[in-house]
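Trainee: predicted coordinates and the sequence they were generated for:
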Amino acid sequence: MANVSLRHVSKTFKSGVTAVRDCTVEANDGEFLVVAGPSGCGKSTLLRIIAGLETPDEGEIYIADTMVNLLSPQERDVAMVLPNHALYPELSVRENMAFSLKMHRIPEEEVERHVQETAEILKMETLLDRKPSTLTTSQQQLVALARAMVRGRKVLLLDEPFANLDRKLRAQMWKELRALHKRLGLTVLYATENQEEAMALGNRLVVMKEGFVQQVGTPEELYHSPVNQFVAGFLGDPPMNAINVKVGDGGADYTFAFGKNTVRMPKEWDKLGALQEYLGKNVILGIRPQDVHDDPALVETLPNGMVDAEVEVMEPVGREFYLYLTCSGHSVTASVDADAMRQSGEQIKVAFDMEKIYLFDGDTEHTIWR
C-alpha cells in the first residue's frame, strides 16, 4: 500500500476555470479518505491529477513518498473507477477484468489467477462468464471496481462510483466497500458530493469548495466543529438552518434578534469574549434541525431559545417528521417526533437548544462560536 501526498497543487484549465487552488492534503497509508463537496468544487480534478490524467500547473504529488509529477498514469501504480462503468459490452466479465492485464503482456496463467482472486474477494465468481448487458447497475459497478483492483495497485481512486445507484443499492455498496477496505488495507481516495456517503465511508473527510480545501478531519470533527458556515451546512441532513441575526447586549446575556423573535445566550459561555466585537452587528446563527424542538413540554424548559413560528409543511421521513417553518421571514426546518401532527398555517412556538447553536461571521463565514 502507499500514502498519497499533494503539496500546494493548483490546476487551471484552458477555459480559464481554476478547478484546484493551492491544495495540500495527505492520505495516509491504508486510509479511506473521502474528498467531498458540491458539483464543480474540484474533487474529480484532484483525483485525476493523482492518477496522472491531468497535469497540475503548480505543486507536487507524492505516492509512497515518491514524487510522481513526471510519471505516466501507468507508472503511478494507481487504479481509478468512474461513475460510468465503461465496460466492453462484447466481452464477458472475466474478459473485461483481464483486458488491461493482457495489454501489459502478463502470462495467461497469471492473468487467470489475478482475475479469480479478485472475483473471490468481491464475491462475484458467478458473474465471470456473463456479459455486462445481463448485469444490474450495481453488478456492473462491481465489475468496474474489480477491473480496477485486478492488478493489485497501491492506490484506489473512486470518483462517485455509486452515483447512479438508488439509495438502497448505494448503502449496500458502501457496506461492501468498507468491508473490502478493512480486509485489504487499501489506500482509497473517494470523491462524492453526497454528504451522507462521505460521513458513512470516510476515516477522514476533505471538504472542498470552489477549488479550495475548506477543512480536513474525521466526520465527527467536521460535523461538531466546522471551521466555517459552508462545512457546517454541507454536513447534515437536513442541512443546518442559517438565520441572519443582530447581536445585542442583554445584561448577563447576549441577545440574537431576527424580526419579532429574540433568543438569548449567557455571556459566560463565551469564555474568550469572541462576541464582544460583534455587538450591534449581524452574524449568522446556525442550528441543526434536530436541535429545534416543538414539543410544548420541552419548549417550556428552553425559554432562552423560544420563538414564534408558522407551519408550512410537515413531511414524514421514516420514524420522524421534518417540520418546515417560517420564523420572522426565515425558513427553519425542525426534525421532530410524530407525536403531534401539525397543520399548514398553524401558529406554534418552537425552541432552539441554545447550547447547540453555531455563530458565523456574516462576511467571512468563519465560525465565531461553538
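Mentor: Arrived safely. Numbers count the residues shown, from 1 in each chain.
Trainee: every contact and neighbour count from this point should use C-alpha atoms.
Mentor: Fine.
Trainee: just give me the longest helix of the protein.
Mentor: When every helix of the chain is counted residue by residue (DSSP state H), the longest turns out to be helix 167-184.
Trainee: ok, then the element right after it?
Mentor: Secondary structure here is assigned by DSSP states H and E; on that basis, the next helix or strand after helix 167-184 toward the C-terminus is strand 187-192.
Trainee: tell me what the longest strand along the chain is packed against?
Mentor: Secondary structure assigned by DSSP state E gives strand 306-317 as the longest strand of the chain. Here strand 306-317 touches strand 261-266, strand 320-327, strand 347-352, going by 3 or more C-alpha pairs under 8 Å, 6 or more residues apart in numbering; DSSP states H and E.
Trainee: follow-up on the earlier one: between strand 187-192 and the longest helix of the chain, find me the angle.
Mentor: Helix 167-184 and strand 187-192 meet at an angle of 160 degrees, taking axes from the mean of the first three to the mean of the last three C-alpha atoms, to 10 degrees as the criterion.
Trainee: list the buried ones in helix 167-184?
Mentor: The neighbour-count criterion (16 or more other C-alpha atoms under 10 Å) identifies 170-171, 173, 177 as the buried residues of helix 167-184.
Trainee: other SSEs contacting it?
Mentor: Contacting helix 167-184 under the criterion 3+ C-alpha pairs under 8 Å, 6+ apart are the following elements: helix 195-201.
Trainee: which strands or helices does the helix it packs on pack on?
Mentor: For helix 195-201, the packing partners by 3+ C-alpha pairs under 8 Å, 6+ apart come out as strand 32-36, helix 167-184.
Trainee: now do the longest strand of the chain against strand 320-327, angle only.
Mentor: On the basis of the same axes, to 10 degrees, strand 306-317 is oriented at 140 degrees to strand 320-327.
Trainee: what comes up buried for strand 306-317?
Mentor: Of the residues in strand 306-317, those buried under the neighbour-count criterion (16+ other C-alpha under 10 Å) are 306-314.
Trainee: next up, a structure to set beside the first:
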Amino acid sequence: MTAVNLPDGRLTLSGSGGGYAEPGAAFTGRVAYAAAHVVADPAAENVPGAPAALDWDATLAFRRHLWSHGFGVAEAMDTAQRGMGLDWPAARELIRRSAREAAAAGGTVVAGVATDQLPAGPATLDEIRKAYHEQLADVQEAGAGPVLMCSRHLAAAARSAGDYLDVYGRLLDEADAPVVLHWLGPAFDPLLAGYWGADDPARAADTVLELIAAHPGRVDGVKLSLLDEGFEVALRRRLPAGVRMYTGDDFNYPALIRGDDHGHSEALLGVFAAIAPPAAAALRALDAGDTAAYDRILAPTLPLARHLFGTPTFYYKTGVVFLAWLAGHQEHFTMVGGLQSGRSPAHLGRLLRLADAAGLLPDAGLAAHRARAFFTTAGVAQP
C-alpha cells in the first residue's frame, strides 16, 4: 500500500524512484561536494542543549552512499547541524571518523573549521584566532581539506573589515594546503549578518577579494551561500585565475553549475545529499556534454530544493533528515538537539509530494509506511 494521507489531502506514491545508477568515479567536468547530515542515536538524550550523540554506523554509511555516487563529502558543516545541535567534540570526532572512512573508500572529504568550541557570547579577537587555529590543526591532522566557516563569534567581535583580514590572513598563512572560504549568508544563520565587515554584499565581496589577493595560492575557492544567483555570477567573474567558485545556492544550482560563456560554479551543496542519485546522473550527463539531459534530470529537483530551503532556511536540516528516513538511509526521524521539530507536518507533507515527483524514494512501500506513521502522530488519520 503506497497511499498516505497528508495535511493537504491524499498522496499515492508513484514508485518512480531508484532508477539511477551508482557509478563510483568522481565527476570530470565539475567538482561536487555534498554537505552531509548526521544521524542521531535515537536512544540517547538528543534534546535541545544536550551533547550530541550520534549513530556512527548510520552516519558513516550515508557518507559511503554519497561517495558511491561520485560526490565528495563536505563534513561537519551547517547541514550536519553545526551550531544547531552538533557541538565541537562531536564534530571533531565526526571529522576524524569521516576522514578515515574516506581513505578506506577512496572518497574525498573537506571539513568545517570554525570557533564553536568557545562558549556562546562575547569573545576577544585573540580568543577567536586561537579557536580557529585549534580547529584548523585538528582538521589537517585528520587528513581532511579545511573549509574556513563563518564564525558567529567573529561576526560579533569584528569592528572593521580589517579584523576579518587579520584573522583569516593568519589562518591562510598556517594552512598546509589551499583552503575553501565559506561565506554563509544570514538566511542560513541570522547571527552572521554583516560578515566580512559590511552589510552590503558588494563591499563584503571587496574584502574577500582583497584577502585572496594578499595570499596568492592559499585559497582553493569560495563557497558562497547567499541565495543570490546574479551576485554569485558577478563575484565568480572577479575571482583570480585558479580560484574556484563553489555554489552553495540551493535555489539556483542547476544554472550556476551549468555555467555560461564566462565560466561556471563548482558545487558544495546541502541539497546534493538529499538528491544524490539524480544529481549524480545530471553531472554525468554534463560530463558527456549533454546539457539537455542535465537540465531535464535536475528540473524536478528544483521545486523540492526551494521548498526544502524555504524560510526559515536554517531549518532545512529537518527536511534533509526526513527525506533520508523515508528513503531508507536511517531507521528513525530523530535529530540531535531535537531539531526534528523544526518543520511543520504541513511543510513535510509538501516535501513528500515533491520528493515523490522528483523520483527520490527508491522504495515506495517503505516510504509510505514510514510517512503514515509520522502523519498519524501529527493527527492526520491514515487509510
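Mentor: Happy to help now that I have it. Fair warning: this is a prediction, and the values are worked out from it, not measured in the lab.
Trainee: please state their TM-score.
Mentor: Their TM-score after superposition, calculated using TM-score structural alignment, normalised by the length of structure 1, is reported as 0.35; 200 aligned residues with a C-alpha RMSD of 6.2 Å.
Trainee: list the buried ones in the helix or strand hosting residue 202 of structure 2?
Mentor: Taking DSSP H and E as the criterion, residue 202 of structure 2 maps to helix 201-214. By 16+ other C-alpha under 10 Å, the buried positions in helix 201-214 of structure 2 come out as 201, 204-208, 211-212.
Trainee: what do you get for stretch 113-120 of structure 1?
Mentor: By 16+ other C-alpha under 10 Å, the buried positions in stretch 113-120 of structure 1 come out as 114-116, 118-119.
Trainee: how about the strands in the stretch 101-250 of structure 2?
Mentor: Counting by DSSP state E, counting those that start in this stretch, one finds strands in the stretch 101-250 of structure 2 at the ranges 109-113, 145-148, 179-184, 219-225, 244-247.
Trainee: buried deepest among those, which one?
Mentor: Across the strands of the stretch 101-250 of structure 2, the average number of neighbours (mean count of other C-alpha atoms under 10 Å) peaks for strand 109-113, which reaches a mean of 28.
Trainee: give me the contacts around that one.
Mentor: Outside of strand 109-113 of structure 2, the residues that reach it under the criterion C-alpha atoms under 8 Å, 6 or more residues apart in numbering are 72-77, 95, 98-99, 102, 132, 135-136, 139, 144-149.
Trainee: make a ChimeraX selection of the buried ones in these.
Mentor: In ChimeraX, the members of these classed as buried (16+ other C-alpha under 10 Å) are selected with the following command:
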select :72,73,74,75,76,77,95,98,99,102,132,135,136,139,144,145,146,147,148,149
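Trainee: just the ones of the contacts of strand 109-113 of structure 2 in helices?
Mentor: When DSSP H defines the helices, the subset of the contacts of strand 109-113 of structure 2 inside them is 95, 98-99, 102, 132, 135-136, 139.
Trainee: picking up where we left off before, save the strands of the stretch 101-250 of structure 2 as a markdown table, and put in distance to residue 317 of structure 2 too.
Mentor: A markdown table is the format used below for those (distance: least, C-alpha to C-alpha, whole Å):
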| stretch | distance to residue 317 of structure 2 |
| --- | --- |
| strand 109-113 | 16 |
| strand 145-148 | 19 |
| strand 179-184 | 15 |
| strand 219-225 | 15 |
| strand 244-247 | 18 |
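Trainee: tally of neighbours for residue 295 of structure 2?
Mentor: Other residues near residue 295 of structure 2 come to 17 when the count uses other C-alpha atoms under 10 Å.
Trainee: and for residue 103 of structure 2?
Mentor: Neighbour tally, residue 103 of structure 2, other C-alpha under 10 Å: 13.
Trainee: one more: residue 374 of structure 2?
Mentor: Here the neighbour count serves as a burial measure; for residue 374 of structure 2 (other C-alpha under 10 Å) it reads 17.
Trainee: quick check: which element contains it?
Mentor: Counting by DSSP H and E, residue 374 of structure 2 is part of helix 364-377.
Trainee: which strands or helices does that helix pack on?
Mentor: strand 3-6, helix 316-326.
Trainee: next helix or strand past the first one?
Mentor: Under the assignment DSSP H and E, the closest C-terminal helix or strand after strand 3-6 of structure 2 is strand 9-12.
Trainee: equivalent analysis for the last one, please.
Mentor: Sequence order places helix 345-357 as the next helix or strand after helix 316-326 of structure 2, per DSSP H and E.
Trainee: just checking, what packs against that following helix?
Mentor: Helix 345-357 of structure 2 sits against helix 301-308, helix 316-326, with contacts defined as 3+ C-alpha pairs under 8 Å, 6+ apart.
Trainee: kindly compare burial across the ones you listed and name the winner.
Mentor: For these, ranked by mean neighbour count under the definition mean count of other C-alpha under 10 Å, the leader is helix 316-326 at a mean of 24.
Trainee: now that one against helix 301-308, angle please.
Mentor: Here the directions of helix 316-326 of structure 2 and helix 301-308 differ by 120 degrees (the same axes, to 10 degrees).
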